[in-house]
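>>> sequence plus predicted model, see below.
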Amino acid sequence: MLQVNYIRENREKVLERLNLRNFKQPELVDEIIKLDEERRQTQTSLDNLSAIANASAKQVGELMRNGKKEEAEALKAETTSNKDTIKQLSDQLALSEQHLHHALVQIPNLPAEQVPAGTTAEDNEVVYLHGEPAVLHDKALPHWELTSKYDIIDFELGTKITGAGFPVYKGKGARLQRALINFFLDRATAQGYKEMQVPHLVNEASGFGTGQLPDKEGQMYHSTVDNLYLIPTAEVPVTNLYRDVILKEEELPVRNTAYTPCFRREAGSYGAHVRGLNRLHQFDKVEVVQIVHPDQSYEVLEQMSAYVQSILQDLGLHYRVLRLCAGDMGFTAAMTYDMEVWSAAQQRWLEVSSVSNFETYQANRLKLRYRGAGKPQLAHTLNGSALALPRIVAAILENYQTVDGIQIPEVLVKYTGFDRID
C-alpha cells in the first residue's frame, strides 16, 4: 500500500507512474489527497478539543478543592458539551480513516524507473537468453502424453478425486517431485536462506498484508466456516512472520525459504497452453523471501534473479529472463523478472519463476519496519519462486526424453535414486 504522505507530496509522479500501468482510476489519487486533508483537519480539531477538555477537567478538580463549587459545576457543564463534540469528531475521524483506507487499497504499487512501458505480455523485455533449445527425436511427445506412457502422473485420477487441475503423482513421478523439492531447499539453505515450515491456511490479515486481499480474493480458495484462505504461495505466510515487527537494522537482510503446496482458483481456459502441468489449481513450490534495507533492494533483486537462474542452469534447461512491462506486473510489485524455460515438445516458453521487489508496498500493509539511528522506517520486501515445480517437471520430461525413456538431470540423481524413467 502506498504511503499517504508520499501520494500527497508527489501527486504528479504518482499519476505518471500509474499511467504507465494503465491504471483506470486516476481520480482516486485526488480523492485520497482530499480524504487525507479532511482526516488531518478532523484529527487537529479532535486533538485541540481533547486538550481543552483535559485542561478543563483538571481545573474543575482544583475549583472543587478550593470550595468554588458553582464555578466548578459551570465548567463541568461546558466540559460535558465538549465531550459530546469529541465523540462526534472521533466518529467522524473513524469514518474518514475507513474511507481513506478503502481508496488506498485500490491503488497498485508504482512501477520502478527501470520498468518498461507496455500493456500486455507481448511488451515484456527479454534481458537474457541462456543455452540452446533441446534437439528431440522425431516422435517426441508433450509431457501429458509422456506421463501417461510411463504411468508417472495421472490427471484423470486427480479429476476423479477432486477435479481438473489436481493431478496424482505416481511412482517415479512422485519421487521426482520430492527430489526437486529437496534439491531446491538444499540449494536455498546453502545460499544462506533459513528454512521455515509455515501454515498452509492464513487469515484475512495475512492475505491483506502481502496484497492478495482484497485484490485477488476471487483467485483464492476460502474456508468460509473459519474464514481462512488456502495459500496461493509461501510468500504469504513467510512474509507475514514479520507483520507488526520492528527489526534492528543489523538484523537485515532477513532471508527465508519454505516449501509449500500452493492453491489457486484462477479461472482456467482451454487448449494446449493450459493442458497437463501447464496450469494447475494445486502445485508445489519452493519460495525465497527477503526483507532488506531500502538502499539495497534492487541489488538484492538482481542477486535473487541470478540465484534462480543458477538452479535452471544446474538443471540444464534453456531459459530466458524477462523484465515485465508495467501493464503486465502484479498489483503489488514495483519490478519483476520472470524466468521462462523452453519446452521443445510444445515449442513454447513456460514461466517457472517470478522474482519481485515490492519496495515498501507490502511493508506498509504489514507495518514491517526496521530501526536504525532514528525512528523506525519501512523495510523493503522481495520474493521469488525457486522454483515452482509443475512446469519444471514438464520441461524436464519433454526436454530430456529419448526414444526409449526419459533421462534425469545429473544434479537430481542423488535425490531421485534413479537416472532415468522408462
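Arrived safely. Numbers count the residues shown, from 1 in each chain.
>>> all contacts plus neighbour counts: C-alpha atoms, from now on.
Fine.
>>> from I311, how far off is M304?
11 Å (C-alpha to C-alpha, to the nearest Å).
>>> now E37
Distance, E37 to I311, using C-alpha to C-alpha: 50 Å.
>>> more crowded one of those two?
Using other C-alpha atoms under 10 Å as the criterion, E37 and I311 rank with I311 on top: 18 against 14.
>>> quick one, what contacts the more buried one?
Contact analysis of I311 by C-alpha atoms under 8 Å, 6 or more residues apart in numbering lists F184, R187, A386.
>>> so what's E97 closest to, chain neighbours aside?
Excluding its sequence neighbours, the residue lying closest to E97 (C-alpha to C-alpha, 6 or more residues apart in numbering) is R39, at 6.7 Å.
>>> could you say which helix or strand holds the one you found?
helix 27-65 (DSSP states H and E).
>>> after that helix, next one along is what?
Next element after helix 27-65 (DSSP H and E): helix 69-104.
>>> elements contacting the helix or strand just after that following helix?
Sequence order places strand 125-130 as the next helix or strand after helix 69-104, per DSSP H and E. On a contact count with 3 or more C-alpha pairs under 8 Å, 6 or more residues apart in numbering; DSSP states H and E, strand 125-130 meets strand 319-323.
>>> the strand it packs on vs strand 125-130, what angle?
Strand 319-323 runs at 160 degrees relative to strand 125-130, counting by axes from the mean of the first three to the mean of the last three C-alpha atoms, to 10 degrees.
>>> report all helices and strands that strand 319-323 contacts.
strand 125-130, strand 335-343.
>>> with mean neighbour count and distance to Q43 as added columns, please give these in a markdown table.
Conversion of the helices and strands packed on strand 319-323 to a markdown table gives the following (neighbours: other C-alpha atoms under 10 Å; distance: least, C-alpha to C-alpha, whole Å):
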| stretch | mean neighbour count | distance to Q43 |
| --- | --- | --- |
| strand 125-130 | 14 | 46 |
| strand 335-343 | 25 | 36 |
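>>> another structure for you, compare them:
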Amino acid sequence: MLDIKRIRKEPEEVRRRLASRGVAAALDPVLKLDEQRRTLISESEELKAERKRRSPEIGKLKKEGRDTRALQEEIRGMGDRIRALDEQCRGIEAELEQQLLSLPNLPHGSVPAGEDETANPEISRSGEIPPFAFEPRPHWDLGARLGILDLERGAKLSGSGFPLLIGAGARLSRALVQFMLDLHTTEHGYTEVAPPFVVNADCMTGTGQLPKFREDMYCTEGDELFLIPTAEVPLTNIYREEILEGPLPVRLTAYTPCFRREAGAAGRDTRGLIRVHQFDKVELVKFARPETSCEELELLRADAEAVLQKLGLTYRVIELCTGDLGFGAAKCYDIELWAPAQERWLEVSSCSNFEDFQARRARIRFRDGDGKPQLVHTLNGSGVALPRLIVAILEQNQREDGSVEVPGALRPYMGGMEWLTPDS
C-alpha cells in the first residue's frame, strides 16, 4: 500500500509514476477523499476546542445564579455535530483505505519505461537453444507416451487445469522439490518452512491479493479461508503486525501447492502444463533493510537461476518494464525457460522487490540503528515453479525415440534414474 503522507506531499510525482503503469487516474479519488477527511477532521477539532473552551462557562454562570439553558443547548449542539463529523470521517477513512489498497506500487526509478511486455529488455541468457535433428514433441505428447502425465484423467477428477502426474512423473516432481529445497537451504542460506496451505483474508490483503484479485482465488465457504496462490502469502505474513528483532535479511523458503482460478484466462495456454489451476512451487521470501533491498533482489534472482543452471537448462532473464510490472512489485525480473516444441519462452520465476508496499499493508517492521521501528522491505521469487520446469526438462532433453534424459543433478533424488522411458 502506498503511503498517504507521500501522496499528500508529492502528488504530481506519485501521479507521474502511476502514469508509467497506465493508472494515473486512480490517484484522483484518493486525493479527493483525503481532502474530505482532513476537512472533516479540522472542523471536528475546532468544535472540540470550542466546546472545551465554553464548557467551564456553565459552572461560572451557575455560581452567578444565571440561566445556563441556552449555553448548555449550544454545547449539546456542538457535541451532536462532532459525533456526526466523526462518523462521517470514519466512513471516508474506510473508503480511502479501500482506494489505497487498490493502487499498485510505484515503479523503482531503475525500471525501464514501457507500455507492455514487448518493452521488456532481455538482461541475460544462459545456454544455447538446443538444436534437434527431428521435430521436437510437445511435453503433453511426451508425457503421454512416457506414461507420466495424464491430463484427461486429471480433468475427470477436478476439471481442466488440474494435471495428473503418475509413476516417474510423480517421482520427478518430488525429486525437483527436494532438490530445490536442499539447494536453497544448504547453499543459499534460506530457512525451510512448512506453512499452512490455506490463509485468512488478512494474509491475502497483506501481500496484495485482496481486494484486487479476489476472483482469481479459491475460497472456502463459511469461514472464508483462501487456498494459497503461492507460498509468498503465508511466508510473508508470518511476521504480520510484528517487529523483526533479529538481524536482517531473513530468508525463508517453502514448498507448497498453489491454487489459482485465473479468472479471465480461459482459452490461454490451456493445453498441457503451461497454465494450470493447481501446481507445486518452491518459493523464496526475504525481509531486508530498505538500503539493501535492491542488492538482495539481485541475490534472490541468482538463487533462482542456480536451480536452472544446475539442471543444465536453457533460460533467459528479462526485466519487466513499468507497464508490465505486477501489482505489488517496485522492480521485477522474470526468468524464462525455452520450450522447443512451442518455440517460445515460458516464465518459470518472477523475482520481485516490493519495497515497503506489502510491509505497510501487513504492518511488518524492524528497528533501525536508533531503535526506532521502520517498515521492512519484502522480496520474493519462485525458486522455482514446477509445471513449466517439467515442460523444459521434457522438451529440452528429449530424444528422437521419445525418451528423456534426466538432468544429472536430479539423479540422486530419483534413485539413480538416468532416462525417462515408457517402462520407467
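Noted; the coordinates are in hand. Since the model is a prediction, treat every value here as computed from it, not as a measurement.
>>> out of the contacts of I311 of the first structure, which is most surrounded?
Within those, neighbour counts (other C-alpha under 10 Å) peak at A386, which reaches 30 neighbours.
>>> now do the SS call for that one.
Using DSSP: H, G, I helix; E, B strand; the rest coil, the structure places A386 of the first structure in strand.
>>> counterpart of it over in the second structure?
Counting by TM-score structural alignment, A386 of the first structure lines up with G383 in the second structure.
>>> from I148 of the second structure, how far out is that match?
Applying C-alpha to C-alpha, the value for G383 of the second structure to I148 of the second structure is 23 Å.
>>> now do T236 of the second structure
T236 of the second structure sits 34 Å away from I148 of the second structure, going by C-alpha to C-alpha.
>>> over to L299 of the second structure?
Going from L299 of the second structure to I148 of the second structure by C-alpha to C-alpha gives 35 Å.
>>> once you drop chain neighbours, what's closest to the aligned partner of D86 of the second structure in the first structure?
With the correspondence set by TM-score structural alignment, D86 of the second structure lines up against S90 in the first structure. Computed as C-alpha to C-alpha, 6+ apart, the closest residue to S90 of the first structure that is not its neighbour in sequence is L46, at 7.1 Å.
>>> how about S102 of the second structure?
That would be K212: by C-alpha to C-alpha, 6+ apart, it lies 6.2 Å from S102 of the second structure.
>>> likewise for A267 of the first structure?
Q219 is the one closest to A267 of the first structure (C-alpha to C-alpha, 6+ apart), at 7.7 Å.
>>> what residue in the second structure is paired with that neighbour?
Mapped onto the second structure by TM-score structural alignment, Q219 of the first structure lines up with D216.
>>> how far does stretch 359-370 of the first structure stretch from one end to the other?
End-to-end span of stretch 359-370 of the first structure (C-alpha to C-alpha): 14 Å.
>>> then stretch 129-149 of the first structure?
One end of stretch 129-149 of the first structure sits 32 Å from the other (C-alpha to C-alpha).
>>> outside of that stretch itself, list whatever touches it.
153-154, 275-277, 317-321, 342, 344-346, 394-395, 397-403.
>>> among those residues, which ones are buried?
For the contacts of stretch 129-149 of the first structure, a burial check counting by 16 or more other C-alpha atoms under 10 Å picks out 153-154, 275-277, 317-321, 342, 344-346, 394-395, 397-402.
>>> G147 of the second structure matches what in the first structure?
Counting by TM-score structural alignment, G147 of the second structure corresponds to D151 in the first structure.
>>> any idea how far G327 of the first structure is from its match?
For D151 of the first structure, the distance to G327 of the first structure - C-alpha to C-alpha - is 41 Å.
>>> ok so C351 of the second structure is a strand residue?
Yes - under three-state DSSP, C351 of the second structure falls within a strand.
>>> wait, what's in contact with the counterpart of it in the first structure?
Matched by TM-score structural alignment, C351 of the second structure corresponds to V355 in the first structure. The contact partners of V355 of the first structure, by C-alpha under 8 Å, 6+ apart, come to L301, M304, S305, T336, Y337, D338, L382, N383, G384, S385.
>>> same thing but at 6 Å, please
By C-alpha atoms under 6 Å, 6 or more residues apart in numbering, the contact list for V355 of the first structure reads T336, Y337, N383, G384.
>>> how far away is the last one from N357 of the first structure?
Noted for G384 of the first structure: a distance of 9 Å to N357 of the first structure, by C-alpha to C-alpha.
>>> check the burial of G171 of the first structure by counting its neighbours.
G171 of the first structure has 11 neighbours, counted by other C-alpha under 10 Å.
>>> aligned partner of it in the second structure?
By TM-score structural alignment, G171 of the first structure lines up with G167.
>>> any idea how far D280 of the second structure is from its match?
In terms of C-alpha to C-alpha, G167 of the second structure sits 17 Å off from D280 of the second structure.
>>> which residue ranges form the helices in the stretch 301-424 of the second structure?
According to DSSP state H, counting those that start in this stretch, the stretch 301-424 of the second structure carries its helices in the segments 357-362, 386-396.
>>> for the aligned residue in the first structure for A409 of the second structure, give its distance to L252 of the first structure.
Residue mapping for A409 of the second structure onto the first structure gives V411, with TM-score structural alignment as the criterion. Separation of V411 of the first structure from L252 of the first structure (C-alpha to C-alpha): 32 Å.
>>> can you check Q377 of the first structure too?
In this view, Q377 of the first structure and L252 of the first structure are 13 Å apart by C-alpha to C-alpha.
>>> more neighbours: the two, which one.
Legend: neighbour count by other C-alpha under 10 Å for Q377 of the first structure and L252, higher for Q377 (20 against 14).
>>> might one say that the more buried one is in contact with N364?
No - when contacts are counted by C-alpha atoms under 6 Å, Q377 of the first structure is not listed as touching N364 (9.7 Å).
>>> now the residue nearest the centre of the first structure: closest residue in space that isn't a chain neighbour?
Central residue of the first structure (C-alpha atoms, centre = their mean): T210, 5.2 Å from the mean position. Using C-alpha to C-alpha, 6+ apart and skipping the chain neighbours, the partner closest in space to T210 of the first structure is Q362 (5.3 Å).
>>> tally of neighbours for that neighbour?
Q362 of the first structure has 28 neighbouring residues, counting by other C-alpha under 10 Å.
>>> and M335 of the first structure, what's its match in the second structure?
Per TM-score structural alignment, M335 of the first structure is aligned with K331.
>>> residues in contact with that match?
Here K331 of the second structure is in contact with H108, S352, N353 (criterion: C-alpha under 6 Å, 6+ apart).
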